[in-house]
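Student: give me a model of this one.
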Amino acid sequence: MGALSFLMSAGLLGGGTSAQSADPQEPRREIADINGQSIEVFVYRPPSCVSPSFLFVFHGNGRAARSYAGSAREIADRACLTVFAPLFDEERFPNREYHRGGVVDDGELKPRDEWTTGMVSDLIRWAEDFEGRPGQDIYLFGHSAGGQFLSRVAAYDLPEGVDRVVIANPSTYVLPSMEEKVPYGFSGLPPKAATELTREYLAAPVTIFLGEEDTGDKDLARNDQAERQGENRLDRGERTFELARQVAEQNGWDFNWRLVYAEDVGHSGRGMLQSDYMIEALR
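Tutor: Here you go, the predicted model:
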């Protein structure tokens, strides 16, 4: 039984965790060699868990990976999860490379082996080697800019074996649309590949996780593609989910997305990670 399945059956007591208070240790900084690049990864291990699953946490526009790892400690302790929070620094990974997945450059599709999205598979393999525990359940969580990144990962480059992708409060999504160009849709890809990727995207274990109070416009993407998705992050998430449901239904495709709300939470990574609804988002 996976850690989260056990957690749910045990009444949110934690997969193998004790009822004692969390260890006060801070996330530790490690260095991962990912295709010749040194990537800082902040790691937190729940102190009283025998065999934790892996939770990868992708930070927002502020690039505060250490802070995000710290904010994930509560869910890690409750759900028996080792946290890995990689830092995508702005110098090497500007918005086009992080937020939008490094899929296009100046409107042109890049070679697949240059996409930043591919680093997620590499990070998973690094974590398995680092912990010496391959084959663990894998959960991906991204908030804001990290949510934008994971939308591109889920749409174009999802690693095999990922148990759940939680896309929390991003400014933009990849729409299941042949009209919107990559990286906001699937136009620009070879037609056969675009159709197959869209089908796989809608069948992927995706949770759209929305703060009910995330209706402001601070740092909200305002380009033409973003504006077509809705007025604010809450609106854009709801519209994207509904469009995805409709496209899957119209084509007779599997649809494995879920929509989960965090009550009384605005645009806050900490608020989402520490929400009582985080367990539901990961399930």
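
Student: switch to C-alpha atoms for all contacts and neighbour counts from now on
Tutor: Noted.

Student: identify the residue nearest Leu282 in space, chain neighbours excluded?
Tutor: Counting by Cα to Cα, 6 or more residues apart in numbering, Leu282 lies nearest to Arg164, which is 6.2 Å off, once chain neighbours are set aside.

Student: what of Asp77?
Tutor: Pro46 (5.2 Å).

Student: if I look at that neighbour, how far off is Asp89?
Tutor: 26 Å (Cα to Cα, to the nearest Å).

Student: before we compare anything, build this one as well:
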Amino acid sequence: MKTNLIISLFITFFLCSCEWKSDVDDPVLNKLGTGHGIVTYTDYEPLKAKPINLHFYIPEGDIKTMPIVFILPGTGRNANDYLAAWMKNFRSKEVIAIALEFPQEYYSTSEYIEGNMFKKNEALPEEQWSFSVIEAIFSYVKAETGNQVNQYNLFGHSAGAQFVHRFVTFKQNTHLNKAVAANSGWYTVPDVQVEYPYGLKNSGYTDNTTLSHLFGSSLIVALGDQDIDPNDNSLRHDEQSDAQGLYRFARGEYYYSEGERISKANNMVFNWKKVIVKGVAHDFEAMMVQTINYLF
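Tutor: Okay, the predicted model is just below:
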């Protein structure tokens, strides 16, 4: 009896020791490299005083040829949770995954979801946009890792999806490949008769070049068909956003259908895709799992 107790205690100690060793063997890194970690990025000169935290996972393999995905979290800016979800579900996928944390002390809600294009209704230079840091981070990641791919992909959920679809709308001449905008709360619809930020009127971007770029982009509008709560406390309600629908699923359907309608009216190529994820509400991990393969 005493012998069995000693053996049990030894096994318990051994298993705990193995678990502890596993944690040591999987440290959190503070520079880009194989494994996972966090890097504070300040190399983009126009936003040098507003650091962005890069939560990254780089698997074993040929880093030079791995696709790159930038992940934009929701209003909580919880990039760590988004990266954890990626590692839980896609650890074996040979992709460089970087969840971008725009800290709330440096980036207000509008500076995040609307890209900091305006301040007090005055247009800012494009280099000061929050959107513009993406290209700089892409160059940084390539330089630090030796990666040689020519394009990157975007995945955003909720507030992150607002960032993503507006990035696709307003940023031209980028290295973007494909983008998933999942469960956005409200949209900048490509309607030149609707006032910005709900449409393009007075945005400074109502020309055909903007529209053809947007419609020709590989934008995946991903919608959880159970994201239908009109009383969600993080959901905006005003005359303009409610004109798009009373909950996220309806607003996403409206955004896609308006994009399709306006592109046809202008005889422009429409390269968007709509993905409806059945049985899913406002769940970033479930949306990530069901849509990420559209990027690769």
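
Student: if we can go back for a sec, with neighbour numbers in mind, choose between Pro46 and Asp89 of structure 1.
Tutor: Pro46 (24 against 16; other Cα atoms under 10 Å).

Student: just checking, the more buried one touches Thr82?
Tutor: Yes. Pro46 of structure 1 lies in contact with Thr82 (Cα atoms under 8 Å); the separation is 6.3 Å.

Student: what touches both of these two?
Tutor: Common neighbours of Pro46 of structure 1 and Thr82, using Cα atoms under 8 Å, 6 or more residues apart in numbering, are 52, 76.

Student: what is the end-to-end distance of stretch 134-145 of structure 1?
Tutor: 28 Å.

Student: biggest helix in structure 2 by residues?
Tutor: The longest helix of structure 2 (DSSP state H) is helix 2-25.

Student: by how much does the helix ranked longest in structure 1 deviate from structure 2 on average?
Tutor: Scanning structure 1 for the longest helix, with DSSP H as the assignment, gives helix 233-251. Using mean Cα distance after the TM-score superposition for structure 1, helix 233-251 of structure 1 ends up 0.8 Å from its aligned counterpart in structure 2, as a mean over the superposed pairs.

Student: would you map the helices across structure 1?
Tutor: Under DSSP H, structure 1 gives helices at 3-9, 65-71, 73-79, 119-131, 145-156, 191-203, 224-227, 233-251, 269-273, 278-282.

Student: Asp105 of structure 1 is nearest to which of the ones you listed?
Tutor: Among the helices of structure 1, helix 145-156 comes nearest to Asp105 of structure 1, with 14.5 Å by Cα to Cα.

Student: need the contact partners of that closest one.
Tutor: The contact list for helix 145-156 of structure 1, computed with Cα under 8 Å, 6+ apart, reads 58-61, 98-101, 117-118, 120, 140-142, 165-174, 183, 197-198, 200-201, 204, 206.

Student: mind doing that once more with 6 Å?
Tutor: With contact meaning Cα atoms under 6 Å, 6 or more residues apart in numbering, helix 145-156 of structure 1 is reached by 58-61, 98-101, 117, 167-168, 170, 172-174, 201.

Student: quick check: the farthest pair among the residues you listed?
Tutor: Asn61 and Tyr201 (24.3 Å).

Student: neighbour-wise, which of the two wins?
Tutor: Tyr201 (28 against 18).

Student: and that one? What does it align with in structure 2?
Tutor: Under the alignment (TM-score structural alignment), Tyr201 of structure 1 pairs with Leu214 in structure 2.

Student: sorry, back to before: pretty sure the residue nearest to Asp77 of structure 1 is in contact with Ala79, am I right?
Tutor: No. Look at Pro46 of structure 1 against Ala79 with Cα atoms under 6 Å: they stay out of range, at 9.1 Å.

Student: ok, the match of Tyr201 of structure 1 - contacts?
Tutor: Per Cα under 6 Å, 6+ apart, neighbours of Leu214 of structure 2: Thr169.

Student: without its sequence neighbours, what residue ends up closest to the aligned partner of Gly245 of structure 2 in structure 1?
Tutor: Using TM-score structural alignment, the partner of Gly245 of structure 2 in structure 1 is Gly230. For Gly230 of structure 1, ignoring the flanking residues on the chain, the nearest one in space by Cα to Cα, 6+ apart is Arg236 at 4.6 Å.

Student: gap between the one you found and Ala168 of structure 1?
Tutor: Distance, Arg236 of structure 1 to Ala168 of structure 1, using Cα to Cα: 11 Å.
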